[in-house]
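**Q** please work out how this folds:
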Amino acid sequence: MSQPRNRAAVFSAGSWGTAVAKIMADAGTDVIVHARRAEIADGINTTHRNSGYFPDIELPTTLTATTDPATALAGAHYLVLSIPAQSLRTSLAAWAPHIGPDTVIVSLMKGIEIGSGLRASQVITEVTGVSTNRIAVLSGPNLAREIMAGQPAAATVACLDEDAARRVQQACHTPYFRPYTSTDVTGCELGGAVKNVIALAVGIASGMGMGDNASAMLITRGLAETTRLATAMGAHPGTLAGLAGLGDLVATCSSPLSRNRTFGTHLGQGMSVEQATAATRQTTEGVKSAEAILALARAHDVEMPITEVMSDLLHEKISLDQAAAALMQRPPKPER
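**A** So this is what the prediction gives:
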């Protein structure tokens, strides 16, 4: 007798949510995507394409869509969340009554909540009351467009419950997507959140005409300050040297497909924050999270100069030239 197929509800139908929905469907899971817009859901159901993000890529027939959260969550073994970090609390409160008692919640979000300083997994626990053993994080160097094209990629699935992490791992393991497991939820989430801020800085440097030396400097020193904060908050340093740390940082800082790097490039070319937001068009978590990450750093007495400069620049406290000078004119010190 064959085993019943797993079922996953993916909220939402944006670029990364669609990519993970496709991964899970290709791995043998029945997937239903929750879309805010009826035309997106209808397109997925009738043409097997997400016209808003990937109109050129056909989706598996085991991937369907709905605009009704209750329908999406009915019988779901996994709830995959891919929404802006700053709207998580409000949105999840509306969806929580439909979450099953055994559903594992998988966070794809890479941001820190403004005001509370909470990571996504902490917000999920606070809003739903779900045990931390049922909350996983998936993070790594995962550019959605490449994954949709079936290009090789890997990620880390972190959960305090190793068995739950392995179940999520199996639910998204395909010939082109290789997930590893971890129990370091804190390290994975902070690696994913801070790298967005560093990618903004790399994009700015590129937009200002700086070369690869400047990019390498920002990536390397960005990893150092990410590791300082994460370990101060209880993460394992090895996590930041892995896929959810260095891997994600390199991909996000190096690729023109990265929305955070692209946003930074617009700023470096002279756009205002408002103009860059309009030009980028998608959620850029680094812009929203920089201030919250800096508050965490100060609360834990951690020095994060790149994050501090980026926060000041995004809030228009300093100019581009002042930002570059602030980073280059810091007192010399031992590397660590």
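**Q** contacts, neighbours, all on C-alpha from now
**A** Will do.
**Q** residue closest to the middle of this structure?
**A** The residue lying closest to the centre of the chain (CA atoms, centre = their mean) is residue 110, at 3.3 Å.
**Q** check contacts around that one.
**A** 85, 120, 189-190, 192-193, 196, 285 (CA atoms under 8 Å, 6 or more residues apart in numbering).
**Q** measure it to residue 37 for me?
**A** Going from residue 110 to residue 37 by CA to CA, to the nearest Å gives 23 Å.
**Q** ok, now residue 160?
**A** Counting by CA to CA - residue 160 and residue 37 are separated by 34 Å.
**Q** check residue 267 too.
**A** As judged by CA to CA, residue 267 and residue 37 stand 30 Å apart.
**Q** this one next, for a side-by-side:
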Amino acid sequence: MDVQRITVLGAGSWGTAFAKVLADAGRDVTMWARREEVAARIRDEHANPGYLPDIRLPANLTATADAAEALNGAEAVVLAVPSQSLRANLTGWRELLPPDAILVSLAKGVELGTRKRMSEVIAEISGRAEHEIVVVSGPNLAREIAQEQPAAAVLACSDHERAVAIQHACATAYFRPYTNTDVVGCELGGACKNVIALSCGMATGMGYGANTTATLITRGLAEMARLGAKLGADPLTFAGLAGVGDLVATCSSPLSRNRTFGERLGRGETVEQAQRATGGQVAEGVMSCSSIRELAQTNGVDMPLTDAMHRVCHEGLDPREAGAELLGRQKKHEWS
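**A** Below you'll find the model as predicted:
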């Protein structure tokens, strides 16, 4: 498979950064933006300052606010919208999708209500088989990638040839993609790390240091690995880019929306105050903590950090009380 014409549906930070990667890899890329003024800036000025200020976009990257125009002739379609709005958006685009195009998911989350991973939502709405969908995960902070800082990602698909096709389409001197056939593990890692990043941000907001952050990262990793094992993921996936890699980047960097959102909560702000301070944007982990918690409960998996984040974000639990509860849990063996 040789993928040359690619459409990116969504013009936020990560969608724009990934579109730049594809264009830098020599592909002809068209972005769809919800607002015409955003599309015009990308198309005419090669910039998207609302999301990636001071980043120059390649000349072979264009944009439109017309989804039909954007999707015409696409050989791959990258879905770059938030996880909780993916279903509604894809329902509107379904009839416009080219029948043979590879579908690529950038969204990291578990859908509220259905508890479905993003590739499952895409398969349901598009009518495509899951082996036709490629999932992108890994330590992918959009601004650093747009600045062409060295980074890697993992492309997961049960059809290895499709993963390789997207791998070739996005390989650049600064962006190194690997392939993986463990879609379940890669998607769970990408979703769960947002929740753990909230907890790390809260700890920072409360004035705690590196020991606390390291503890939360490693215990969070144990949680996601337990859930992954129950759902059939390969344990090695959580030691890779979609597990430890994404977890460390998202939990440690001030560029992480989830970490910075959690930091505001740790300083005593409410979810509503933190949302207003971030321009009305809610971090993915705020919603995913509830759906992942439901998924864990349904499958009998203990995820105390995820449960605590749900209670802080949606039941008014004070972050300091959550920390005290976690430290006061029954003592046990590390791997039990």
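**Q** residue 160 and residue 37 of structure 1: which is more packed in?
**A** More crowded of residue 160 of structure 1 and residue 37, by other CA atoms under 10 Å: residue 160, with 19 against 12.
**Q** the more buried one - nearest residue in space that isn't next to it in sequence?
**A** Using CA to CA, 6 or more residues apart in numbering and skipping the chain neighbours, the partner closest in space to residue 160 of structure 1 is residue 183 (4.8 Å).
**Q** what about the counterpart of residue 138 of structure 1 in structure 2, is that helix, strand or coil?
**A** Under the alignment (TM-score structural alignment), residue 138 of structure 1 maps onto residue 136 of structure 2. Applying DSSP: H, G, I helix; E, B strand; the rest coil to residue 136 of structure 2 yields a three-state assignment of strand.
**Q** surely residue 136 of structure 2 and residue 154 touch.
**A** Yes: the pair residue 136 of structure 2 / residue 154 is scored as a contact, 5.9 Å apart, by CA atoms under 8 Å.
**Q** follow-up on the earlier one: taking the contacts of residue 110 of structure 1, tell me the two that lie furthest apart.
**A** 120 and 196 (14.9 Å; CA to CA).
**Q** how many residues are close by residue 281 of structure 2?
**A** For residue 281 of structure 2, the count of nearby residues is 12 (other CA under 10 Å).
**Q** wait, doesn't it sit right on residue 275?
**A** Yes: the pair residue 281 of structure 2 / residue 275 is scored as a contact, 5.8 Å apart, by CA under 8 Å.
**Q** would you agree residue 155 of structure 2 falls within a helix?
**A** No: using three-state DSSP, the secondary structure at residue 155 of structure 2 is strand, not a helix.
**Q** what do we get in structure 1 for it?
**A** In structure 1, residue 155 of structure 2 lines up with residue 157, judged by TM-score structural alignment.
**Q** and its match, how far is that from residue 77 of structure 1?
**A** Residue 157 of structure 1 sits 16 Å away from residue 77 of structure 1, going by CA to CA.
**Q** more neighbours: which of the two?
**A** More neighbours surround residue 157 than the other of residue 157 of structure 1 and residue 77, with 30 against 22 (other CA under 10 Å).
**Q** check contacts around that one.
**A** 136-139, 165, 168-169, 179-182.
**Q** give me that answer again for 6 Å
**A** By CA atoms under 6 Å, 6 or more residues apart in numbering, the residues touching residue 157 of structure 1 are 137-138, 165, 180-181.
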